[in-house]
Every structure is written in C-alpha cells, then in structure tokens.
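Enquirer: Sharing a model that was predicted from the sequence below.
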Amino acid sequence: MKKLRIKDIAIALNLSKSTVSKALSDSYEISEETIKRVKDYANKNGYTYNYTAQNLTKGKSNLIGVVVSNISNTFFAEILEGILETLRFSSYSMVVLESFDNVEKELECIDILHRRGVDGIIISPINHPAIIGNLEHIKNIGCRIIVLDRIHNSLDTFKIGVDNFKTGFEGTTLLLNQGCQKILLITDVTLGATEVRLAGYKKALLAKGIDFDSNYLLQCDQQDSQLIEKIILSRLTFLVEKNLMPDGIFTATNMMSNMIVGILQKPEFTDFRDMHLMGYTNNPYVGSFGMPMSVIRQPTRKMGQLGSAHLLELLKRKHSPYEEYETIILDCEIVR
C-alpha cells in the first residue's frame, strides 16, 4: 500500500496542501473543525507525520517541558497523568524534569528546557525571586509558561490551583470541631502556598477564640527530607518535655503528610498515636498504617488537564505582550 502523503489528504478532503499541513500542526490559522477533519482522516488512513522536518522548517520543537518536585510523589504523578491525557491528542511531546524543591536544581531544570528550545513550560515553582524572575524572562522572549498548584507568586501567566486560605481554614476548623485546642501546624518555608495556608489556620483559631501560639507552628525546608524528619522529631520532643503536647497535627504539604505518619510510628512517640491528624495529601494509602488521617485531596489530574489545555491554546496564537491571563481556582475534597 502506498504511503499516504499530505497531497493525498488534500485531494481526498478537497483542501489545499498548505491547509492540510497547517491543520496537522495545530495552526491557529485553521479552524478547530478543519483540524479535526484532517486529523481524523489522517489517523484513519495511517498517515505518519514527520514532526522533525516540520519543526525545523517552522522553528518549533513541539516539545513541552514540565518541572515537578518529585515524580514519585503521588501529587505530581497525578498532575503528569492529567497533562499526558491532554497531550496525547496533540502533536506535542513532554519532557519531564525533577527539581526536588531545590532552588539551584529548579533553575537548572528551567535552563535545560530553555536551551532545548521547548515551546512551553508547565511548572509548580518554588516561590523564589531567582526562579520567578527567570520564568518571567523566558516568557517575555516567547516561551509560554503555565503555573500549577503554587500560584501565589508575581508571575503574569495562566495559573491553576486551589483556594489555599479556604482549605487551611477548613482543615483547622475540622480539627477544632473534633475537640482539638493545641494544633501543631507543620509546613514548608519556600512553597508558594505556605503563607496563605498559615493565614487560614490562624483565622480558624481566631474564630474559636484561641490565640495563635508559635510553639505550635513548625516551618521546615523541604529541600532536605532527612533534615525535615530530624526537625519534626526535635519539635515533638520539645513539646512533650515542656508539657505542651498537641492534641492535633495539621501537615500542610504532601511530603509532610506522608512523613508524619511514619514518624509517629517510632517507639518514643506512642503517646501521639491517638491524636487527630489532618493533612494535604493525594496518597490513597496514607491512612493505612494504623493512624487514621483526615486528608485534603487536591484535583491534581484536573490541574494537569487544564494546564496543558491552556498551554496548547496559547501555542496556537502569536505571542503578544498585551495578553490577558487568569487564575483558575479548583475545589478540594476533604476526606474524613
């Protein structure tokens, strides 16, 4: 059987070769209806598109870069699944890099993707001036940027995340309604959502007439997981020794939520095992280790789907310094 060519598709659909070529590369000049018609015919008849040759001609890579903290983290794995679900039906491929919430590594990831000539980057960035400044720079010279999850930064682009104040408030309120009075909040110092979740926590305490006590706030740097465990162990030991033992623990990041369950299994913390736990996590097994935890589950797949869909739309049109962007807020689920 003869190999199907662009010319053959054009004749079969009564279109010009130029229109068929642009439709196959998702050009903004071609209507969605025509793109679908051309791609349906091409797929049905076994057309193989030479992306490499086309990209060299157009000065595009048809690559989308994705920077996440850690692929093994369920939260980011689900985001990647959502991105792939959308990209599967496009002409773009995905390049994934991990930063492990390290500023230098994240800057290196962004630099690698930029040098590879990716057409756009989807990222959940550390809220650090060097990173936000770097992303703003490459956006201004033509690379499209989409921010997921960590949306509380100055970068002017599409952002998809959740209402971190609301979830911080509701998570704390749930613990208070369960009878907790001394809630230890464990959070990060560099992530974009930290301060907003803390504000929600403080507001919930205030609503119940409870003063904020800094003894029950522990802020760690997620760049070093081994150090985090030592810091948490040290704070729990301090609270026990000072007769300030908390009756609830609220972990404000996925990593912290997964970690606290393991820490409280240690022999020296048997007294903590009956306390109420609340945490942000998408790990379906976090409550399966003998310590029930109420969880705030974020719509990670939807974040990935929406982020990649918005990026594909941006890539269809010409870059303009006057573009308008929006921040999309999704609802979380609290599972008791």
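Expert: That came through, no problem.
Enquirer: make it CA atoms for all contacts and neighbour counts henceforth
Expert: OK.
Enquirer: How about the secondary structure of residue 328?
Expert: The local conformation at residue 328, judged by DSSP: H, G, I helix; E, B strand; the rest coil, is strand.
Enquirer: Residue 151 is in contact with that one, correct?
Expert: No: under the criterion of CA atoms under 8 Å, residue 328 makes no contact with residue 151, lying 9.5 Å away.
Enquirer: any shared contact partners between those two?
Expert: Residues touching both residue 328 and residue 151 by CA atoms under 8 Å, 6 or more residues apart in numbering: 159, 160, 161.
Enquirer: And those, which is closest to residue 300?
Expert: residue 161 (8.9 Å; CA to CA).
Enquirer: List the contacts of the closest one.
Expert: So residue 161 contacts 148, 149, 150, 151, 303, 327, 328, 329, 330 (CA under 8 Å, 6+ apart).
Enquirer: so when I look at it, I'm seeing a strand, right?
Expert: Yes: judged by three-state DSSP, residue 161 forms part of a strand.
Enquirer: now for stretch 113-126, what's the gap between its first and last residues?
Expert: One end of stretch 113-126 to the other measures 17 Å (CA to CA, to the nearest Å).
Enquirer: Included below, for side-by-side comparison, is a second structure:
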Amino acid sequence: MQTKYNTVKQAIKSKILDGTFQPHQKINSESELMKQFNVSRHTVRLAIGELVSQGWLYREQGAGTFCADRSKEETVSQVKNQKNIAIITTYISDYIFPSIIRGAESYLSEHGYHVSLFSTNNDHENERRFLEKILTQHFEGVIIEPTRSAISNPNINYYLNLERQNIPYIMINAYYDELEPLSITLDDEKGGQIQAEHLIDLGHKNIVGFFKNDDIQGTKRMKGYLKAHRANQLPINPNNIVTYKTEEKATKPFEELEKLLSLSNGDRPTAIVCYNDQLAVALLDVLRQKNLRVPEDISIVGFDDSFLAEVSEVKLTTISHPLTKMGEKAAEVILELVKDVNGNPNKSKDAIESIVFEPELVIRNSTRKLE
C-alpha cells in the first residue's frame, strides 16, 4: 500500500507531467495540500522535500514552492537516452498485436533504436502511468495505440505535454479525434461496408452485426454496416445491431447471439458480421452448440485476416488488415518526425501526412449464396 507522503508526491508529480503545473508556476500551499489529501503538515513537507531534492520543485523564501524548469535536465537526459522509442499498445501478446509490434520493432532495430513496449490492457489508468513514465524518461518518440478511442480520454493533457516537450508521437489503428494526431490506420468504415455488402450480394437480408463500441474501429465498422444497408435499400432491424464494451466482450455477444438464434426460422439471421476474427471464431462455438453449420445454415464474416481466420475447421471470409506493414510504416514515420525534431525543432509535422490503408475482402468458405 502506498504511503501517505508518496500519494501526495505522486499527485504533484502527475500535475507536473500532465502540464497542470508549468515551469516557475507556484503550486498549492502546504495548507491546501493538507486539506486536499487529509494529511499532516509533516507528510506534505516530506513529499515536497523529496520533489525539491529530485529537481521537480524549488522553494523561494517567503514566496512558496514552484514547479522547476526541467528543460535543461531534459536536454542532458535526452542525449543520454537517445535512440529510445516507446510503443504503447492495448495488448502485446494477444491477437493481431504481435504482428504490428514485430513490424515496428524490426524496422526500428534495423535503424539502431531500442524499443520499450507498454501494454495498457485497454485501461486509461494504465495509459496514464505509461505516459508519465515516458515523460519522465525522455523517449525520442512514441508510437501509440489509443485506449478506448471512441470515448472521452482523461489523459489528453499528457499528450499535450508531449507536444509541449517536443516529443513526437503518432497513433496506430485508431486515434483520439480531439488531438488530430498523425495516424496510421485502416479505413474501418469502408471495411465494415465491404463486410455487409459481400453478404448482401450473396442474397442475405437478415444480417446481424457485432461491434465493439468503446473503440473507434468498432463505431466506424458499424457505420459501414449501416451504409451498406442504406445503399442497397435494405431496412435495418435495430435488434440486429449488437454493441458491447471491452469488459463485456466475453459475455454479451454470446448471450445476444443465443437470443437471436432462438427466434423462429423466418426471423433468425442468415448471416453475421463480426468486429474481428477473434469474435467470429468464438461465436462459431455458439453456432456449433445450436447444431448450425457454417456456411450451409448461416454465413459469418470476420475482420483483420488474422491467423485465426485459417486455424479453425471453418476458414473465415474476412477483411484484410496490413498488420506488419502498419507497424513498419508507423516506425518509418516516427523516425521521420524524430529526425525533423532533432534537425529542425520548428519544422511543422504537417509536412508528414497520416496514412490510411485500404481494406480488401478475403473470401474463404464461411459465406455462401442464399438459394
């Protein structure tokens, strides 16, 4: 359990790292900190004393305690820590992420850079901790896969502080829209549209879609699903749109599919589009339990063309994802930004543009034409 003085110390440090306290700005008084954290004056003085000795704060007699200007120290540290790039991803060893990371790590290693990997497990608190570590340890650049990119992010100030400290970053797979960052993404909306249109072209009209809605990829893929129905003048049954959050991914899609499959034959869906291959393969178990054959009784389309698309007995029709190529391109772009920062700190990042990969349909044997 964290000590009281350490809690105060970390809270002040966090406000420095997220830019709340700027260099030479006066921080809260001892009395205010005592009230804020419900601790003694001794505890506050202990926390402040350590931050002063570590160079985070400085005192002026009779005036108070102020945030230190760490820019000179940062310059020295950056020289010591040159050739370090951080990669923050939602997951490291799960699903498509190893391929993306491998692509980035391989390119960076070839160019003499050390890579530090951080996994948020799609949790904002973990993201905050890693951003603080990156701001403290002075990495030259950061490749970031956003955490729950479809909802308001509580860590925006940390990204703004990266910008203030001239630490370049790019986002992969998704992005925080409010920051308008450089990003390397797939056209998820188009991918979702291709998924649904493939099934519509095969004669399916009752298509259920499963979409993870706390990541922007899921909301865009759902938009594509809706667009495909409208373009083909097919009515959209609201019950056929199943959305779920990260913490629900192991339960809600399965429960909802069981409900839909329990409907009478005329109302039961004939096809499924999935947020990703991982979900599609998992839903195959529900279909087996219901003695439904794929694609004879029901068609299913995945997304990402991951290794999972070919490992089960049903080979998935799916949407391609650049995977390794996305990682390589992210590494290439971050090194361009690092070079620009080191060579010309005033050069605008506008000279480098975001990249959007085009999705393609990969047809296997999990879909068939309705007769």
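Expert: Yep, it's here. Just so it is clear, the model here is predicted, and its values are computed rather than measured.
Enquirer: What does the TM-score come to for these two?
Expert: TM-score of the superposed chains, computed with TM-score structural alignment, normalised by the length of the first structure, equals 0.75; 278 aligned residues with a CA RMSD of 2.4 Å.
Enquirer: coming back round to it: higher neighbour count, residue 328 and residue 151 of the first structure?
Expert: With neighbours defined as other CA atoms under 10 Å, residue 328 of the first structure and residue 151 compare such that residue 151 has more, 27 against 16.
Enquirer: wait, that one sits on residue 163?
Expert: No: with contact defined as CA under 8 Å, residue 151 of the first structure does not reach residue 163; the gap is 9.8 Å.
Enquirer: rewinding a little: reformat the shared contacts of residue 328 and residue 151 of the first structure into a markdown table and put distance to residue 315 of the first structure next to each item.
Expert: Listed next are these as a markdown table, based on distance: CA to CA, whole Å:
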| residue | distance to residue 315 of the first structure |
| --- | --- |
| 159 | 16 |
| 160 | 17 |
| 161 | 21 |
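Enquirer: Residue 261 of the second structure pairs with which position in the first structure?
Expert: Residue pairing (TM-score structural alignment): residue 261 of the second structure is matched to residue 240 of the first structure.
Enquirer: Report the secondary structure state of its match.
Expert: helix.
Enquirer: Can you report how many residues neighbour the aligned residue in the second structure for residue 208 of the first structure?
Expert: Residue 208 of the first structure maps onto residue 232 in the second structure, with residues paired by TM-score structural alignment. Neighbours of residue 232 of the second structure under the rule other CA under 10 Å: 12.
Enquirer: can you map out the strands along the stretch 51-200 of the second structure?
Expert: Using DSSP state E, counting those that start in this stretch, the strands of the stretch 51-200 of the second structure run over 57-60, 64-67, 84-89, 114-119, 141-144, 169-172, 183-186.
Enquirer: Just tell me the aligned range of the second one in the first structure.
Expert: So that's strand 64-67 of the second structure. When the first structure is aligned by TM-score structural alignment, strand 64-67 of the second structure has no counterpart there.
Enquirer: before we move on, what about the third one?
Expert: Residue correspondence for strand 84-89 of the second structure in the first structure, counting by TM-score structural alignment: residues 63-68.
Enquirer: host element of residue 203 of the first structure?
Expert: Using DSSP states H and E, residue 203 of the first structure maps to helix 194-207.
Enquirer: what's the mean distance for that helix versus the second structure?
Expert: Following superposition, helix 194-207 of the first structure is found to deviate from the second structure by 1.3 Å on average (mean CA distance after the TM-score superposition for the first structure).
Enquirer: next helix or strand past that helix?
Expert: strand 217-220.
Enquirer: packing partners for that following strand?
Expert: Under the contact definition 3 or more CA pairs under 8 Å, 6 or more residues apart in numbering; DSSP states H and E, strand 217-220 of the first structure sits against strand 183-188, helix 225-241.
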